[in-house]
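1. okay, predicted coordinates and the sequence, questions at the end:
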Amino acid sequence: MSDEFDFDIGSDDEAEMLAASVDVANGKRTHNNCDGTAASSNKRLRIENALNSTNSPNTVLANRVLKERFALSGFRLEQEAAITRVLDGGSAVVVFPTGGGKSLCYQVPAVCFRYQDQAAGLRVTQSSGVTLVISPLIALMKDQVDALLLRGIKAAVLNSSVSRDLYLATQEDLRNGKLDLLYCAPERLNSEGFIASLKDIPGGIRMLAVDEAHCISEWGHSFRPDYLKIARFAKEANVERVICLTATATEKVAEDIRNAFSIPEEGLFRTTMYRPNLRLLAEANPKGTDYKAKLVTHLQKYPGPTIVYVTLQKHTETLATDLVKRGFPARPYHAGMNTDLRSRTQDDFLDSKDMIVVATIAFGMGIDKPNIRNIVHFDIPDSIESYSQQIGRAGRDGKPSVCMFYLATKDFHLRNIFTYGARPSLRSLKLLMAELCSPAHRKLKVGETFTTSLYHLAKDVDINAIVLGIIFAQLELHFGLFRAAGTVYNTYKYATKDARHIQNDASPASRAIKRASVKAAKWTHVAVDQLSQSSGLDRADLVRTLNRWNENGAIELKCEGVQNIFRLQRPLPTTQKEISGIVKELDDSLSATEKLNIERTKSLIDLITAPACFSRALAAYFGETGSSAPVQCGHCTWCESHTQVVLPNEPPLPPDPVKVQKVLDAIPVRNDARFLAKVAFGIKSPRGTAMKVGASGVFESMNVCGFGDLLEVFGRACGEV
């Protein structure tokens, strides 16, 4: 199965780019005293004085900037209050529904800081610091930066889509204090060089904006441990204030976010989830239902720009093709598509008055299209939070829009694939810890580094790459074993375009590269790590030389094979007891996450099938106990019909002994019951791919069974029960 997590989850491309900007780490901040004490004390005093003021002049400044720089006449709901708090020096958590205007809550202050500095004479205008925006969404970052640049606001983004030239230009702007806003993914904070460059920005980090902040909380619907590193970074980088933003935070999640950054309760700003223009409909689809015919009827009845959400990437293609055959202007969209094609699809949708996009959750985040008339959940979302976020993309213009939810037991199979597929077996966790605590690694001293390819490690220990990244973050944050220190490439090759330029380069690094290069038909290969060891030259000098040739047009350079670098924080465990203890804690944590994700989906089904108003239930789930949402909204399936949506009663079948034996005959594995259960259920894994279980004839042969039942039966076969 293809993954549905269409986030920027890699380490980005910082590895060798950082080598070119190594001098940034040697810069000095000039706006603080040597130890930072007096400056911090004065800053706190200014913040306290401002927060105690009832009529902040910063409210006037924010409104002026809104009109002059953003061409908007006024703030909405809690925007002004949140922005005023931030400009007064406080930190905030902003929980607004999708389309509620969260971005302005950090964009307006980012522009205001220079005006504040001019008025107070605290800093020179050229060194007013930067607002750092952490976001996992590449498309959102790019769109926001483009829009800000059009308004004359200096903004930049650093992610995997940025060219080297643009990267270097952005670093130059950072060093010179020319940026108002800098956007990056949370994973970039794993780079020691990048963090060092941020710590030395002239004027400092005036504000840290954390988008999709629910990812900080383990109770959030898309918890990402890398987000926990943001709070650590905020302290280490002496960030002045923090603003955390999300569209989906229950009371517990909002509390977790506040605690992570020590934000008091008065720093929480929340607006209602209730949208009176959204008609929330749901229909049950028992086995044998012609789903596509129902969808066609719905789309004919409710025309206009539409997003149809499905779970699997391949289903976006097949369903969009079927809709085109029936006369609809439909397009697929998912993270596995070519980047240019995805961009064209998104741009066409923004301009269209009738286009239908069949998409995974990759589509819709950060898209500013006010006239989306339909949201259709063709498959079950994973949680109430996801459902709420996705329907929030409809009807931002305030006009009536329809959100249809199709409910079928078949969709639980897909949901279970992602839920159960994410949890590795005990065998996999033991293999992982054995690799990390190898004799070679145990010889390392605190402060020394080791490198590993998470891509290859995922295959070796049979843990998918996303989950492996989560486990590494837990080993860093919870167990304190090591700290992510960036990435490097292990393979360099180049095609010569200007041989004379290379010949004329007489630097020591150039001479070493030319001696060690191995020429093939087109590409010349350079083993950089080996060359560094044999020549005694610094690896960064060798990489910098290759990059310089590439920039000057002398070669076409390709870098491959990302290696993650980790710096030891304490000696690695040496006893089996300590290693087993870590394995157990990891397994317990993953088990709890598995159960929590199952409960999330169940909570969504309970909401849709309960004899109650959908809108009221959504508001209650997110902690709205006041009168912002009516007891009966009058525009959901329950309010319109007072008829319950009933989940079809199609329980899983017990494991068939004949099919169980066929799996055991085809797959010669007796050391991992979870692996065998995944094969039978239809869950792909690195080990299964290596064994080509897809061609075994038994893959997905028992997908009508409960996964727990399969675990039990294969556990007996493996002697685990």
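-> Perfect, I can see it now.

2. every contact and neighbour count from this point should use C-alpha atoms.
-> Will do.

3. report the buried residues of the helix ranked longest in the chain.
-> The longest helix of the chain (DSSP state H) is helix 576-609. For helix 576-609, burial by neighbour count (16 or more other C-alpha atoms under 10 Å) applies to 579, 582-583, 586-587, 590, 593-594, 596-598, 600-605, 607-609.

4. and the helix or strand just after it, how far from the chain's centre?
-> From helix 576-609 onward toward the C-terminus, using DSSP states H and E, the following helix or strand is helix 614-621. Its chain's C-alpha centre and that of helix 614-621 lie 26 Å apart, by C-alpha atoms, centre = their mean, to the nearest Å.

5. ok, stretch 444-460 next?
-> Taking C-alpha atoms, centre = their mean, one finds stretch 444-460 lying 23 Å from the centre of the chain it belongs to.

6. name the residues of it that are buried.
-> Under 16+ other C-alpha under 10 Å, the buried positions of stretch 444-460 are Leu444, Thr449, Phe450, Thr451, Ser453, Leu454, Tyr455, Leu457, Ala458, Lys459, Asp460.

7. quick one: the third one is in a strand?
-> Looking back up the chat, that one is Phe450. Yes: assessed with DSSP: H, G, I helix; E, B strand; the rest coil, Phe450 lies in a strand.

8. next up, a structure to set beside the first:
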Amino acid sequence: MDDQPDRLLKAYFGYERFQPGQREVIEHLLAGRSAAAVFPTGGGKSLCYQLPALALPGITLVVSPLIALMKDQIDALSARGIAAQRLDSSLDAEGYRAVMDRLRSGELRLLYVAPERFNNERFRQTLSQLRVSLFAVDEAHCISEWGHNFRPDYLKLVGFAKAAKAERLLALTATATPAVLDDICQVLDIGADCAVRTAFYRPNLTLLFAPTTVEQRDHDLLARLNERSAGPTIVYVTLQRTAEQVAKQLADAGHPARAYHAGMDSEKRSVVQEWFVRSNDGIVVATIAFGMGIDKADIRYVYHYNLPKSLENYAQEIGRAGRDGENAVCEMLACADDQNTLENFVYGDTPTAAAIDSFLHDIFAQEAEFDISLSALSRMHDLRELVARTLLTYLELQGYLKGGTPFYASYRFRPKMASQDILARFQGPRRQFLAELLRRARKARTWFDLDVDSAVAEMQQPRERIVAALDYLGEQHMLEVTAAGVRHRYRILQRPDSVKALAAKLYEHALRREESELARLQQVLALIEADGCQVAALSAHFGEQREPCGHCSWCLNDGKPVRIPARRKTEIDPAVWAEMETLRRQHPNVLGPARVVARFLCGVSSPSLSKAKLTRHTLFGRLADVPFAAVEKHAQDSAPPTA
């Protein structure tokens, strides 16, 4: 290998040497091999695709779910004279067109997109006409079905990369156990010798675990902030409303604190993020949505007000502290009662056996080729959209279905010039085609709606030609075009011998995932109460063996383990249950299954509960402080409701 990587590193990034693992990954890529990089947060994963993008001839496509990461990295790359852009939901129509123009012209070196961008048929068509030298997948642990944040969209990225004729792939993550890394490499066809893992251990991070109770926690957090010197701080919480409440409490006590969560609009989130990046003492009270991709090296404190849902999440979140190499403190206020909320999320995602059965009967009653709306499918079978998408992915992986290119059921456009002026730019058959197409759009106030399927049937024209025409008119600033109602195409490759047997198999699979997610939470509790160095135990989870660190709670407390107060024993109020049984008799079709009753009483929404407007009922969430499993068992043991 020549000195090209070193020259590019100094010329564009201003560094004299690579961080551990970076050069090895880059050399694999420049030699034409796919690679994987498992580096801790702050370990320099992004350079592993940014530098090759300068050396490779085509476009480097970076797939990431993190809009904040996209924005920050693009700003930094632009400042270095590197042509990079992003396509995400924050772009308006004009911004989207500008990026696509630069992409088609070959000007861009890097393009950042979210996984969902591949649902856009226009984008996939454009990609097929480009040379994709590198297809980089950030947060690659999402590929692994047994990883801590499995996303079915990620499994399909392999197919998209092949369709785009990507010349090499790169998987990047900070949180992959050895088993998950093996899974990633198998899915992406990365050789074991091209998977590079660097040390997880960070000697500048002090890891503390403080037992507390619901009543004591606010006092404990305020005491820590008051007794320690000020510095940029993140306080992680589980729920959006908790972020608002805790931020207000801290602000009322005189601390510069602001909330951040996914329920805020993007503009408000951006304001908080930019304020925090500039601040020397700002405190952000945030859900896990905050911090991913944030370029701030001097975070001095990370507090976990609530338990993290897994060791992977915990490692990623504390990894945002002390990236400048200076000392930082990461403290978890460990309260066993947090298990209720975290367990509710897990149980809420597990479909009922009846829901899976009705879902499969619906799918295999379709014609050989069909298209569906995920939102409609979700409502019909009382499945969250993510769960419905996951089930469809399983059916693809098991050879029952083959997914096609998603498409939009309808397009809307707003003319930027008169129709006659648009048509005057064309002649002959093209003019006639466009005139007929524009006539088929129905006008609302300022927008026109076009049913593409109807236009295809009535005009006897290929769908691709109609979509391409709308895309072209949008690019030429003759129309402002938007699309809606994404539908997913499938072809049935084979039908199961027994739908019932397949439903049972998928339900068992869902229960195993549920057990796996609940076990992750128990791993967090085991780390807190470990009778041994907690840093060494956390490192071992990620495949790294270490001696006692000297700067965790166990080491600093002379080898005495932390003990968390037991979860409060909360009884089910008989009066509440009597009211619940009355409601079950009123809604037997919705509140029949014990799992749905438990969701309702524990405050976990579902499509069927929302459709029946039961999430507005006074009983919704009344037993949120009772373990989900106890509520579900009580519902199972109760006499079934009668109409």
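-> That came in fine, so what should we check first? Keep in mind it's a predicted model, so treat the numbers as computed, not measured.

9. now the longest helix of the first structure against helix 614-621, angle please.
-> Calculated by axes from the mean of the first three to the mean of the last three C-alpha atoms, to 10 degrees, helix 576-609 of the first structure forms an angle of 150 degrees with helix 614-621.

10. packing partners for helix 576-609 of the first structure?
-> Helix 576-609 of the first structure sits against helix 384-391, helix 410-422, helix 426-436, helix 614-621, with contacts defined as 3 or more C-alpha pairs under 8 Å, 6 or more residues apart in numbering; DSSP states H and E.

11. how does it look with 10 Å?
-> If you count contacts as 3 or more C-alpha pairs under 10 Å, 6 or more residues apart in numbering; DSSP states H and E, helix 576-609 of the first structure packs onto strand 278-284, helix 384-391, strand 401-407, helix 410-422, helix 426-436, helix 465-477, helix 614-621, helix 637-641.

12. distance from it to the middle of the chain?
-> 20 Å.

13. now swap in stretch 184-192 of the first structure and tell me
-> Distance, stretch centre to chain centre, for stretch 184-192 of the first structure: 12 Å (C-alpha atoms, centre = their mean).

14. cool, and stretch 536-552 of the second structure?
-> Distance, centroid of stretch 536-552 of the second structure to centroid of chain: 28 Å (C-alpha atoms, centre = their mean).

15. just stretch 100-113 of the second structure next, same as before
-> Relative to the mean C-alpha coordinate of its chain, stretch 100-113 of the second structure is positioned 24 Å out (C-alpha atoms, centre = their mean).

16. need the contact list for Asp218 of the second structure.
-> Contacts for Asp218 of the second structure were tallied using C-alpha atoms under 10 Å, 6 or more residues apart in numbering; they are Thr212, Val246, Gln249, Leu250, Tyr305, Leu333.

17. one more: Arg151 of the second structure?
-> With contact taken as C-alpha under 10 Å, 6+ apart, Arg151 of the second structure is in contact with Pro115, Ala140, His141, Cys142, Ile143, Ser144, Glu145, Leu386, Val387, Arg389, Thr390.

18. Gly623 of the first structure now?
-> Contacts for Gly623 of the first structure (C-alpha under 10 Å, 6+ apart) come out as Ala249, Thr250, Glu251, Lys252, Thr272, Met273, Ala617.

19. pull out the buried members of those residues.
-> Ala249, Thr250, Thr272, Met273, Ala617.

20. the third one matches what in the second structure?
-> Counting by TM-score structural alignment, Thr272 of the first structure corresponds to Ala199 in the second structure.

21. could you look up the SS state of that match?
-> With three-state DSSP as the basis, Ala199 of the second structure sits in coil.

22. swap in His219 of the second structure?
-> Per three-state DSSP, His219 of the second structure ends up helix.

23. the aligned residue in the first structure for Arg599 of the second structure: neighbouring residues, count only.
-> Matched across to the first structure, Arg599 of the second structure falls on Lys678, judged by TM-score structural alignment. When counting by other C-alpha atoms under 10 Å, one arrives at 23 neighbours for Lys678 of the first structure.

24. picking up where we left off before, do you know which of the helices and strands packed on helix 576-609 of the first structure lies nearest Leu531 of the first structure?
-> Closest of these to Leu531 of the first structure is helix 426-436, at 25.9 Å (criterion: C-alpha to C-alpha).
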